[in-house]
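>>> sequence and computational prediction follow.
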Amino acid sequence: MLSSHIRLVRLVPTTVRLVHSLIHNPSCSFMDLKALISSLNDFASLSFAESWDNVGLLVEPSPPHTVNTLFLTNDLTEEVMEEALQKKADFILSYHPPIFRPMKRITWKTWKERLVIRALENRIAIYSPHTAYDAAPQGVNNWLAKGLGVCTSRPIHFSKAPNYPTEGTHRVEFNIDHTQEDLDEVISMLKAISDVSVTSFSARTDDEEQTRISLNCSQQALMHVVAFLSQNRQLYQKTEILSLEKPLLLHTGMGRLCTLDESVRWFWEQCSARSRGRPLPHR
């Protein structure tokens, strides 16, 4: 059975529930590191994390690496590492990343370097979710918002989806009013460019039937597409180049803006009554 040692679990309850679902899987007596990382990333994509953050797998023992004991902590200190070693942990999930700034050397000089050394010597993987779990729909921010009582909450800054809605980062569209032979040649040459997908459809411009070419491409492929169009200006007209955006995720993002169902005064009266052990006021 995949075991775990849990520290400070009240700070990351959703992570604990995820780990418990892995622990109590009767078909799983151990888990490959890659499979475990995949499950953690499925719970909250690392793309949700802030750009300044350092999240994901921070220390990886040489493969293959099997996880039998998973250790949870809010902050990985040397004392916590010692406890993880005593528990024979194979994997440490530290909410805050123990490695944040780049390391130019790994020596015994600083405590963070010593953490890396001890992890590698004892074949312990270290993973940090941090702001990815803050932003997740059932993550830390949502959990904190529930402490306000019944309320409606939404992210202050919405996260973007990990992937673009279509292939590529850009869309290029233009019209062709030449022969079918010219059309076939243009489509064939565009399809020969890597990372380009091409579609065509009929369009009417100034009461004239034309063919509209629409293609999606990567940033790198866009340069080749533009170069091709520049060399064949006689074949097309009315070109548009659009930069595609990753869609915003409705319930995912940093911070929470909460609208209380009850007034703030009522909320604080309840908090005050609870702290003093008095009966709760009624509305």
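It's in.
>>> when you work out contacts or count neighbours from here on, use the C-alpha atoms and nothing else.
Noted.
>>> show me where this protein has its helices.
Counting by DSSP state H, one finds helices in the chain at the ranges 13-23, 33-43, 78-86, 111-121, 131-135, 140-146, 180-191, 219-231, 264-276.
>>> out of these, which one sits most buried?
helix 131-135 (a mean of 28; mean count of other CA atoms under 10 Å).
>>> which elements pack onto it?
helix 140-146, strand 248-254 (3 or more CA pairs under 8 Å, 6 or more residues apart in numbering; DSSP states H and E).
>>> what is the end-to-end distance of stretch 247-259?
End-to-end span of stretch 247-259 (CA to CA, to the nearest Å): 25 Å.
>>> no wait, stretch 158-178
End-to-end span of stretch 158-178 (CA to CA): 45 Å.
>>> now swap in stretch 120-137 and tell me
When the end residues of stretch 120-137 are compared by CA to CA, they are separated by 33 Å.
>>> which residues are in contact with it?
44-50, 53-62, 85, 89-98, 119, 139-141, 155, 159, 251-255 (CA atoms under 8 Å, 6 or more residues apart in numbering).
>>> if we use 7 Å, what do you get?
With CA atoms under 7 Å, 6 or more residues apart in numbering as the test, stretch 120-137 has contacts from 44-46, 48-50, 55-61, 89-97, 119, 139-141, 251-254.
>>> buried ones only from these, please, as a ChimeraX command.
ChimeraX command restricting those to the buried ones, with burial defined by 16 or more other CA atoms under 10 Å:
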select :44,45,46,48,49,50,55,56,57,59,60,61,89,90,91,92,93,94,95,96,97,119,139,140,141,251,252,253,254
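>>> picking that back up, out of the helices and strands packed on helix 131-135, which is closest to residue 22?
Of all the helices and strands packed on helix 131-135, it is helix 140-146 that lies closest to residue 22, at 19.5 Å by CA to CA.
>>> try this one side by side with the last:
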Amino acid sequence: MDLKLLCKRLNEYAHTGIACDWDNVGLLTEPSEPLIVKKMLLTNDLTEPVLEEALKKEVNMIVSYHPAIFRPLKRLTQADWKERSIVKCIEQRIAVYSPHTSWDSIDGGINDWILEAFETKKIESVESISSLNHPSGFSKNVKINLPSDTNKDILLKKLNVNDNIRLVSEKNLGQEVEVEFLTSPKGVTSLMESIRSVYQSQDNIFDSLRIINMEKPFMKNVGLGRLGYLAQPLKIRDVVDKLKDLFKMKTFRLALANGKTLDSEVKVLAVGAGSASKLLNNVNADLIITGEFAHHEILHETHRGVSLIVTDHSNTERGYRECFKRKFTDLLKKYNENVEILISEVDRDPLEYI
């Protein structure tokens, strides 16, 4: 499958435009010549052991959830493991792609996958994300009062052929008509030029002009973090058991809120895969599920009655690879496209419990 087309499908699955501003997502390394991808390797982190695995399995592309290039690189040498990895990918014509926070935010992404372990009656984003585009395709609302004469009709006829401007309404004000338009930023300039050309002799024609920036609506079920409202209350010990099954972990850390026990009831779960100290701080929930949470923030949460499950960073993320493989394969089938998707067998969280 052509690399550019595959990247297009990956972006269709999770648009990079919804990733956090600080993130570095999308295609990170691209061979100089066109690349046909036959095998794709999924990993949470592109470590040197994962890269060796990729070379042995002769993959053409690595989809690494965490960006292999995050902080700017000033050089590419053999002195640093990240630099060595990028150099080898380039030498071996292996494309590297990272979705990171776009997978966190999409409907059906990592946080939703975690909540699939529970029966919920409602799920909300902790931080919603605005639509990438305005639903109408226009970002400006323009209103202006024009004299009720033939010039108005000349103007509207002239604007009727401009795709960047749409007439919304005309409101009769007696000797004037309030005319409302939807436009693109480019359309505002065209609109003003057209008004100026029709009303050349009226210096005050723009006195009543009002331009309003239209806010983009929030996307449904898209955003950072999730609040899961349980259909029936669960005991904390039941939540623990379900997450051990989901994450395939025998142990993880639990911080019980002051006065709570393993038999205390949970009605609302707050989920933030990876690191969520800032995202879930002061969230309105009974139990927080995350990979990392700062010490003092844990104390703060437990003192306000919120318990926490902390699994270590990537243990909340790694299991999503299977979910992505299934969903992305279905997406490709819609287009009669196919690529072999492998899941790394050596990718793991660097921390272990002994």
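Here it is on my side, so go on. Worth saying up front: this structure is predicted, and the values here are computed from it rather than measured.
>>> so what number do they get for TM-score?
TM-score for the superposed chains, counting by TM-score structural alignment, normalised by the length of structure 1: 0.73, backed by 240 aligned residues with a CA RMSD of 3.1 Å.
>>> would you reformat the helices and strands packed on helix 131-135 of structure 1 as JSON lines and include distance to residue 178 of structure 1?
Listed next are those as JSON lines, based on distance: least, CA to CA, whole Å:
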{"stretch": "helix 140-146", "distance to residue 178 of structure 1": "57"}
{"stretch": "strand 248-254", "distance to residue 178 of structure 1": "40"}
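>>> so for residue 261 of structure 1, which of those sits nearest?
When those are ranked by proximity to residue 261 of structure 1, the top entry is helix 140-146, at 12.1 Å, counting by CA to CA.
>>> from the chain's centroid, how far away is the closest one?
Here the centre of mass of C-alpha atoms in helix 140-146 of structure 1, compared against the chain's by CA atoms, centre = their mean, to the nearest Å, lies 18 Å away.
>>> helices or strands next to that helix in the packing?
Secondary-structure packing of helix 140-146 of structure 1 (3 or more CA pairs under 7 Å, 6 or more residues apart in numbering; DSSP states H and E): helix 131-135.
>>> now with 8 Å?
Under the contact criterion of 3+ CA pairs under 8 Å, 6+ apart, the helices and strands touching helix 140-146 of structure 1 comprise helix 13-23, helix 131-135.
>>> out of the ones you listed, which comes closest to residue 222 of structure 1?
helix 131-135 (31.1 Å).
>>> check the mean deviation of that closest one from structure 2.
Using mean CA distance after the TM-score superposition for structure 1, helix 131-135 of structure 1 ends up 0.7 Å from its aligned counterpart in structure 2, as a mean over the superposed pairs.
>>> that helix corresponds to what range in structure 2?
The counterpart of helix 131-135 of structure 1 in structure 2, counting by TM-score structural alignment, spans residues 101-105.
>>> what do you get for stretch 47-56 of structure 1?
Aligning stretch 47-56 of structure 1 against structure 2 (TM-score structural alignment) gives residues 17-26.
>>> what's in contact with that stretch?
7, 11, 16, 67, 69-70, 97-102, 105-106, 129, 132.
>>> for residue 195 of structure 1, which non-adjacent residue is spatially closest?
Spatially, and ignoring its direct neighbours in sequence, residue 195 of structure 1 is nearest to residue 217 (5.6 Å; CA to CA, 6 or more residues apart in numbering).
>>> okay, now the one you found: neighbour count?
Burial measure for residue 217 of structure 1: 24 neighbouring residues, criterion other CA atoms under 10 Å.
>>> that one maps to what in structure 2?
Alignment note (TM-score structural alignment): residue 217 of structure 1 maps to residue 184 of structure 2.
>>> ok, back up a step: go through the helices of structure 1 and name the closest to residue 5 of structure 1.
Distances from residue 5 of structure 1 to each of those were compared using CA to CA; the shortest belongs to helix 78-86, at 8.1 Å.
>>> where in structure 1 does stretch 213-228 of structure 2 fall?
Going by TM-score structural alignment: stretch 213-228 of structure 2 matches residues 243-258.
>>> could you do stretch 123-136 of structure 2 as well?
Stretch 123-136 of structure 2 lines up with residues 153-166 of structure 1 when matched by TM-score structural alignment.
>>> what's the span of that stretch from first residue to last?
Counting by CA to CA, the length from the leading to the trailing residue of stretch 153-166 of structure 1 is 30 Å.
>>> report the buried residues of it.
Applying a neighbour-count criterion of 16+ other CA under 10 Å, the buried positions in stretch 153-166 of structure 1 are 153-155, 158-161.
>>> skip the chain neighbours and tell me the closest residue to residue 186 of structure 2.
Closest to residue 186 of structure 2 by CA to CA, 6+ apart is residue 164, at 7.0 Å.
>>> nope, residue 73 of structure 2 is what I was after
The spatial neighbour of residue 73 of structure 2 that comes closest, neighbours along the chain excluded (CA to CA, 6+ apart), is residue 83 at 7.9 Å.
>>> what about residue 167 of structure 2, how many neighbours?
When neighbours are defined as other CA under 10 Å, residue 167 of structure 2 has 14 of them.
>>> so what does it match up with in structure 1?
Per TM-score structural alignment, residue 167 of structure 2 is aligned with residue 199.
>>> just to revisit the earlier point, how far is the match of stretch 47-56 of structure 1 from where the chain is centred?
Taking the mean C-alpha point of stretch 17-26 of structure 2 and that of its whole chain, the gap between them comes to 7 Å (CA atoms, centre = their mean).
>>> how long is that stretch from one end to the other?
End-to-end span of stretch 17-26 of structure 2 (CA to CA): 10 Å.
>>> repeat that for stretch 22-31 of structure 1.
Separation of the first and last residues of stretch 22-31 of structure 1 by CA to CA is 9 Å.
>>> not counting sequence-adjacent ones, nearest residue to residue 133 of structure 2?
residue 216 (6.9 Å).
>>> the one you found touches residue 131, doesn't it?
Yes: applying CA atoms under 8 Å as the test, residue 216 of structure 2 and residue 131 come out as touching, 5.7 Å apart.
>>> residue 326 of structure 2 matches what in structure 1?
When structure 1 is aligned by TM-score structural alignment, residue 326 of structure 2 is left unaligned.
>>> can you get me a residue count around residue 326 of structure 2?
Using other CA under 10 Å, residue 326 of structure 2 is surrounded by 11 other residues.
>>> could you measure the nearest residue to residue 6 of structure 1 once chain neighbours are set aside against residue 80 of structure 1, distance?
Ranked by CA to CA, 6+ apart and with sequence neighbours excluded, the top spatial neighbour of residue 6 of structure 1 is residue 72, at 4.8 Å. As for residue 72 of structure 1, its distance to residue 80 of structure 1 is 10 Å (criterion: CA to CA).
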